[in-house]
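Enquirer: Mind folding the following:
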Amino acid sequence: METDFAEMAEEPAICSVIDRKTVRKVTWRPPPPGWVKCNVDAAFLEVLHGGATAAVFRDHVGNLLTASNSKIAATSPLAAEALAVREGLIIAKNFQLERVIFESDSLILIQALKSKATIAEFQVILDDILDLARNISNCGFTWAPREGNALAHEVAKLTANGSLHQNWLSCKPQIITSILQKEKYTSLQLTNRS
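Expert: Model (predicted):
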């Protein structure tokens, strides 16, 4: 019985080693040429009933075009994520962008936006998002895992803890520069493969 147990206990370990070898690293993916991608994220601090949002716009080769970060009041992490999408849409409208992909790591929010679902807790924000999106000729919403949303995540996190200010675009902290360089390099590799 001990031998049988030991063999069974080892099988998952062998399988997990094989699984780890086939797992691909997730990173930011550029939009198609002629499009802009706006990655959004929020950092929610329940104690403060708020947090911060980030909206980061990049082109198809990973160049940072513009960005926004702000402190917010919100009732939940999902409401904070919705405020981040709304912030990105307002910027896109103000810059009159016509081909924009909005990407978030909040799967529930992206599904709600695509299906036009009702979420009573922050329906006013969802309605505002959909209204703003109608004013952009080509606009879409996509989901990315947290690893594919690293820059927006870091901007929101740093803003929430007070270490990133409004002028960060002209004087980027090292962590932001590092993420930008890494993701731009990856986007160039992906472009060259195409």
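
Enquirer: contacts and neighbour counts: CA atoms only from here.
Expert: OK.

Enquirer: just so I have it, where are all the strands in this structure?
Expert: Counting by DSSP state E, the chain has strands at residues 36-45, 50-58, 64-73, 99-104, 138-143.

Enquirer: To compare against the first, here's the next sequence to fold:
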Amino acid sequence: MDGNRDCIGPVHQGPHVWKKTPPGVVKCNVGSSWSNISKRGGASWIVRNEFGNVLWHGRCSFSNIASQVNADLHALSWATEAMVHPKMRKVLFESSSKVSCEALGIPWAFPDHRILLNQVLNRRLLFELCQFNLVPLGCNSPLGCNYPATEIAVSVTRDERPQSYVSTNGPSWLASQLRVDAVNAGCLILSEEWSSHLS
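Expert: So this is what the prediction gives:
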């Protein structure tokens, strides 16, 4: 990754398991879900530092969502908006949505989603370093890198939890999985007190 040049061009192919970031870079895993019945979309993101500690996570519900791709792009747009923060200068985004990642590379081929794509592509220039990774759909399992973010997003459509929020640290019901991710990545797990000093 090399400055804003990593924001230009195709989306990178991400790892099959959660990997720790280089020093000073945070990783934002983005999850999404969609219900064809209610036309509601669920979005989530989880931000972790190089030590595997969860700094923040968020969940959002969107109504009148016409398709899964539209839900995916709403999630990605919301995640990039949330990461525009003085402390978030170097961000690696990971998503399991193949179509939305393709759309970032060839936005002119997705005219119906022009507004959302422009939002994402314009915001990436606000970062010192920004990269988008496509992580395989196989990651959406308890052993995969995007499972926690996807589960939070799915809670909107599957469990009918439309409340939107942003919170420090990670959700308690996914704490074990998040810790497994960090340990498998060879991260040094810090206490929440030390993590807050580094965030």
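
Enquirer: quick one on the thing from earlier: any chance of the strands of the first structure in TSV, with mean neighbour count and distance to C15 of the first structure too?
Expert: Converted to TSV, the strands of the first structure look like this (neighbours: other CA atoms under 10 Å; distance: least, CA to CA, whole Å):
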stretch	mean neighbour count	distance to C15 of the first structure
strand 36-45	28	34
strand 50-58	26	39
strand 64-73	18	41
strand 99-104	23	32
strand 138-143	17	29
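
Enquirer: among these, which is nearest Q174 of the first structure?
Expert: Among the strands of the first structure, strand 64-73 comes nearest to Q174 of the first structure, with 15.0 Å by CA to CA.

Enquirer: Check what contacts the closest one and list those residues.
Expert: Contacts to strand 64-73 of the first structure, defined as CA atoms under 8 Å, 6 or more residues apart in numbering, come from residues 49-59, 80, 87-88, 155-156, 159-160, 166, 169, 180.

Enquirer: now the angle from that strand to strand 36-45?
Expert: Angle of strand 64-73 of the first structure versus strand 36-45, following axes from the mean of the first three to the mean of the last three CA atoms, to 10 degrees, is 30 degrees.

Enquirer: In the first structure, what residue corresponds to N118 of the second structure?
Expert: The alignment partner of N118 of the second structure in the first structure, by TM-score structural alignment, is D127.

Enquirer: Now do the helices in the first structure.
Expert: Using DSSP state H, the helices of the first structure run over 2-22, 77-94, 107-115, 123-134, 150-160, 174-193.

Enquirer: Give me the buried positions along the shortest one.
Expert: Looking back up the chat, that one is helix 107-115 of the first structure. In terms of neighbour count (16 or more other CA atoms under 10 Å), helix 107-115 of the first structure has its buried residues at L109, I110, L113.

Enquirer: And the second one, by the same measure?
Expert: Using 16+ other CA under 10 Å as the test for burial, helix 77-94 of the first structure gives 77-89, 91-92.

Enquirer: Where does it end up in the second structure?
Expert: Helix 77-94 of the first structure covers residues 68-85 of the second structure once aligned (TM-score structural alignment).

Enquirer: contacting residues for the most centrally placed residue in the second structure?
Expert: Per CA atoms, centre = their mean, the C-alpha nearest to the average position across the second structure is that of V30, at 2.0 Å. Neighbouring residues of V30 of the second structure by CA under 8 Å, 6+ apart: 43-46, 75-76, 79, 93-96, 146, 149-150.

Enquirer: What of N135 of the first structure?
Expert: K93.

Enquirer: Look up how far L89 of the first structure lies from it.
Expert: Between N135 of the first structure and L89 of the first structure the distance is 9 Å, computed by CA to CA, to the nearest Å.

Enquirer: Could you give the separation of stretch 139-147 of the first structure from the chain centroid?
Expert: In terms of CA atoms, centre = their mean, to the nearest Å, the gap separating the centre of stretch 139-147 of the first structure from the centre of its chain is 6 Å.

Enquirer: Which position in the second structure pairs with V40 of the first structure?
Expert: In the second structure, V40 of the first structure lands on V30 (TM-score structural alignment).

Enquirer: Relative to A153 of the second structure, how far out is its match?
Expert: V30 of the second structure is 9 Å from A153 of the second structure, by CA to CA.

Enquirer: tell me, what's touching those two both at once?
Expert: Contacts common to V30 of the second structure and A153, judged by CA under 8 Å, 6+ apart, are A43, S44.
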